[in-house]
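Engineer: just to be clear, the model below is a prediction. Sequence and coordinates:
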Amino acid sequence: MIDENMDMSMHDERDPNPWLALFLDDSIPINQSTKLALMKDNASKSAKYFLPLIQFGSKMTMFFIHIFKFFFPKLINSSKFLHRILAWGLRRFVSPDANLLIFRHFHVGTEILQFIGGNIPNVEVKGNPLKPKNFEDVKDDLFLNHDLNLYNFVIRLNSQLKEKNITISPPEKINLNMITEDQFDHISFPNKWTNFLDLRSAIELFTPFYQLFLTSNDFVRASNSLQLDETIAIYTSQILGTPGHLGLVNNKHPMVPVTTYSAAYRLVLHGLAAETLHEVLVKMKLNKNPDGVVTPKA
């Protein structure tokens, strides 16, 4: 069902809706449920009126927390308490569209790592699959584990590549069995009057809590992990034998870290990059051979 804000019948040529234009545009591969949720999120009153104020307040708060952490680096450190705050905030204040985008991201990210690990012969990288089904799953250090998964995956994968003198290249047949076409929209998200925050506002609000309750190493690592988008995209391009989707990656150059003050914005770009890459793999799977694998193009 198309939301009224994304309905072509509401189009006014004198005042065109930019989010309707992007929703109708298919130049970027992305799941349709994700695109609808993202465009509705962009068009929300929260994004229009609250986000600029929240961004300013978030940056100011992060500055003072940065100073506090400099003098008292270990005084406040509780990942468990942080994730209880995150679970409570997501349930009470975040919109259903934003929650869908957040929960989808863990499913999509898990499957992308499984795809890479499952398509490099003679390499076995055991991970920690994250596919949350409810807000209780958030409390189990979900966000922190997501960041740890990325770095541990890169470390374990490359240690085996170097040890076994393996170069990532297109396999004879690409395995897509781990990629699901699930829309991830079967999770029930609260939709009360308090659930109004858009995705970017929620991230901006949560980022200072992330900074406060994690160690400096955990927080900086989480911020820098966003630039691993380029690394994961390169692994995938080496497997697929095509670099086309690399143009959709905006978080780049992981060896040159970016200030943590931009983490919230880059986190949204990180989510978009994961969604577009996952959709590329989904479309490949939908065109697969009966045996569940595809042969890379020469």
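Structural biologist: Arrived safely. From a predicted model like this one, the values you see are computed outputs, not experimental measurements. Residues are numbered from 1 along each chain as shown.

Engineer: C-alpha only now, for contacts and for neighbours.
Structural biologist: Will do.

Engineer: which residue packs closest to residue 39, ignoring adjacent ones?
Structural biologist: Spatially, and ignoring its direct neighbours in sequence, residue 39 is nearest to residue 19 (5.5 Å; C-alpha to C-alpha, 6 or more residues apart in numbering).

Engineer: check which helix or strand covers that neighbour.
Structural biologist: According to DSSP states H and E, residue 19 maps onto helix 18-24.

Engineer: residue 115 is in what secondary structure piece?
Structural biologist: helix 96-117.

Engineer: show residues contacting that helix.
Structural biologist: Residues from elsewhere that reach helix 96-117 (C-alpha atoms under 8 Å, 6 or more residues apart in numbering): 34, 37-38, 40-41, 90, 123-125, 129-133, 146, 153, 157, 175-176, 178-180, 184-185, 187, 189-191, 195, 197-199, 235-236, 239, 271, 274-275, 277-278.

Engineer: and those, which are buried?
Structural biologist: Buried residues within the contacts of helix 96-117, counting neighbours by 16 or more other C-alpha atoms under 10 Å: 34, 37-38, 40-41, 90, 123, 125, 129-132, 146, 153, 157, 175-176, 179-180, 184-185, 189-190, 195, 197-199, 235-236, 239, 271, 274-275, 277-278.

Engineer: take a look at this one as well, against the first:
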Amino acid sequence: MTPTIWDELATREPIDPATLALVLADQRTWSRRWLYPVLRPACNLLVALAVVARRLVPVRLTAHATMDALCVWFLRRCVSPAAGALLVRHFVVETNLLACIARNAGGPEVSLRPRSLAELGDRAVIVHDVNVYDVLGALGRQVVPPPGGLDTTMLAVGPIDAEPGTRRWLRLDIQSALCLMNIPFALCLSAEEYRRAVQSLRLDAHLLAALADLTGDPVYRTWAPAGVAVRVDSRLEVPRAVYEHAVICEYAHERLLRTTPPPATVRRMADAVGVPR
């Protein structure tokens, strides 16, 4: 049988195998193939109009509770359980990376690890972005590895409840979902909050550099997104950048687990809750 691109990706992508299977299945859905190419330019246009409108309004208006409620409702009713699980998992995975940096290089502790769709409704998006700035902002220009070796006991990912039993009207893929969710983000966050969230995606290079310094492993730096962080670019395509950011975090998380495995006791705890290593 002739190999396909899916065969190649399933073999080569440095992501936890169970998670990679979800990602590849999500990429092969009907909505990713047919709906996403239409949603992408339409949603980008709507978000651009929303951003311009918010900047023209002199009053700083926000609707955080509305944004949270809309997103949770949307995930429950219009997004596939697999895509919802991947989205929740990203919050946990990036928190694990930030917690590893903070624990080993000195910095504020972070603990945003939602386990369900409902837990994304408690200001998770805002806290998620603030955590990135807080942890990376506490670092110096050069991160020094701890003398006793890395503490990676915070890297477990527990079970995630994406409510597979909830009746859904649609089962959108994660990229289509990100396109549509970007609209309430742009409308409900203040102009400054939205800009802060968008520009946090450019800090991946700093996060990966910190991991490279801590581990002595230059591979982390090779995953840094193209371009430079010292550029406040309002034309960044947010849904695409978020998706690529999530994949990069999965790369880094899996490499940390493979190259600096946690103690055996922690691995047994991970096995007990069905956490892939």
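Structural biologist: Good, I have the coordinates. The structure displayed is predicted, hence computed values, not measured ones.

Engineer: re earlier: quick one: what's aligned to the residue nearest to residue 39 of the first structure in the second structure?
Structural biologist: Matched to the second structure by TM-score structural alignment, residue 19 of the first structure sits across from residue 6.

Engineer: can you report how many residues neighbour the residue nearest to residue 39 of the first structure?
Structural biologist: Residues contacting residue 19 of the first structure under the criterion other C-alpha atoms under 10 Å number 19.

Engineer: contacts only, for it.
Structural biologist: Residue 19 of the first structure neighbours (C-alpha under 8 Å, 6+ apart): 6, 39, 40, 42, 43.

Engineer: how many neighbours does residue 5 of the second structure have?
Structural biologist: Neighbourhood size, residue 5 of the second structure [other C-alpha under 10 Å]: 8.

Engineer: out of the buried ones among the contacts of helix 96-117 of the first structure, list just those in strands.
Structural biologist: Secondary structure from DSSP state E places residue 175 of those in strands.

Engineer: residues in the second structure matched by the helix holding residue 115 of the first structure, start to end?
Structural biologist: With TM-score structural alignment applied, helix 96-117 of the first structure matches the range 81-102 in the second structure.

Engineer: have a look at how far, on average, that stretch is from the first structure.
Structural biologist: Once fitted to the first structure, stretch 81-102 of the second structure is off its aligned match by 0.9 Å on average (mean C-alpha distance after the TM-score superposition for the first structure).

Engineer: tell me how far that stretch is from the chain's mean position?
Structural biologist: 6 Å (C-alpha atoms, centre = their mean, to the nearest Å).

Engineer: now for residue 247 of the second structure: what does it line up with in the first structure?
Structural biologist: Residue mapping for residue 247 of the second structure onto the first structure gives residue 272, with TM-score structural alignment as the criterion.

Engineer: hmm, I typed the wrong one, I wanted residue 229 of the second structure.
Structural biologist: Using TM-score structural alignment, the partner of residue 229 of the second structure in the first structure is residue 254.

Engineer: now that match: closest residue in space that isn't a chain neighbour?
Structural biologist: Nearest in space to residue 254 of the first structure, with sequence neighbours left out and distances taken as C-alpha to C-alpha, 6+ apart, is residue 227 at 4.8 Å.

Engineer: residue contacts, the one you found?
Structural biologist: Applying C-alpha under 8 Å, 6+ apart, the residues near residue 227 of the first structure are 251, 252, 253, 254, 257.

Engineer: so the last one touches residue 224, yeah?
Structural biologist: Yes: under the criterion of C-alpha atoms under 8 Å, residue 257 of the first structure is in contact with residue 224, at a separation of 6.0 Å.

Engineer: so for those two, which sits in the more crowded spot?
Structural biologist: residue 224 (23 against 15).
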